[in-house]
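A.B. asks: coordinates only, no sequence provided:
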């Protein structure tokens, strides 16, 4: 089990994934400095806080795309923006790498 600082950081990320978060924001919510948080994530989760945030945002975008309806005007770009992705191409690349399909393949038509 991860230490309390990592659990607090993960909880903060999950609760605020739709907001613009920085490493400093996450560290402050966890009660430690940014470097200490990075080291704790590397040691206990094998990743960084910001990589964890990106994955959380991708997962939320994936869930939203699964229930979205292109015929009702839902778009990949709008979903990506809601989850903090400002670059559609970076979102698409990360999405395909994580889920094995392009985001447009998940959006229901």
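C.D. replies: Thanks, I have the structure now. None of the values given here were measured: they were computed from a predicted structure.
A.B. asks: from now on I want contacts and neighbour counts done on CA atoms only, so please keep to that.
C.D. replies: Will do.
A.B. asks: which element is the spatially most central residue of the chain on?
C.D. replies: Centroid-nearest residue in the chain, with Cα atoms, centre = their mean: residue 57, separated by 2.3 Å. In this structure, residue 57 sits in helix 49-67 according to DSSP states H and E.
A.B. asks: and here is the other one:
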């Protein structure tokens, strides 16, 4: 969580305020399967990009809170946790495909050959 957001959340929690934190009727009503379907489709189609809650909500045509309710109600997770999982799933598939696409079936041997050829392990190459 960025420092400003953490500071704001802390201030709202610690200091008395009249902020209404009850869910709006529209938010809970809009937290249905159709909202979830649109939000999931957006996540799948944009997995390569940095996704924010505002992006997901705009794509689903609802408020950010409605998106949060939909994910929590139907999937038991948050929209950003779901987006992270989608990205991880895509990376996992690419990693599994990469070794067979180039004929490397043993990752340890591939890593050793890569290090001999380029002087660095594959993980270093990935970070550059």
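C.D. replies: Thanks, I have it. The structure displayed is predicted, hence computed values, not measured ones.
A.B. asks: need the TM-score between these chains.
C.D. replies: Once superposed, chain against chain, the TM-score is 0.63 (TM-score structural alignment, normalised by the length of the first structure); 79 aligned residues with a Cα RMSD of 2.6 Å.
A.B. asks: the second structure: matching residues for the helix holding residue 57 of the first structure?
C.D. replies: Helix 49-67 of the first structure lines up with residues 79-97 of the second structure when matched by TM-score structural alignment.
A.B. asks: so which bits of the matching stretch are buried?
C.D. replies: By 16 or more other Cα atoms under 10 Å, the buried positions in stretch 79-97 of the second structure come out as 79-80, 82-84, 86-87.
A.B. asks: before we move on, what about stretch 69-77 of the first structure?
C.D. replies: With the criterion 16+ other Cα under 10 Å, stretch 69-77 of the first structure contains buried residues 74-77.
A.B. asks: let me have those residues in TSV, extended by secondary structure.
C.D. replies: Listed next are those as TSV, based on DSSP: H, G, I helix; E, B strand; the rest coil:
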residue	secondary structure
74	coil
75	coil
76	helix
77	helix
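A.B. asks: now the two most distant members of those.
C.D. replies: 74 and 77 (8.7 Å; Cα to Cα).
A.B. asks: distance of the residue located most distally from the centre of the second structure from residue 108 of the second structure?
C.D. replies: Centroid-distance maximum for the second structure: residue 116 at 35.5 Å, with Cα atoms, centre = their mean. Separation of residue 116 of the second structure from residue 108 of the second structure (Cα to Cα, to the nearest Å): 12 Å.
A.B. asks: alright, I will stop here.
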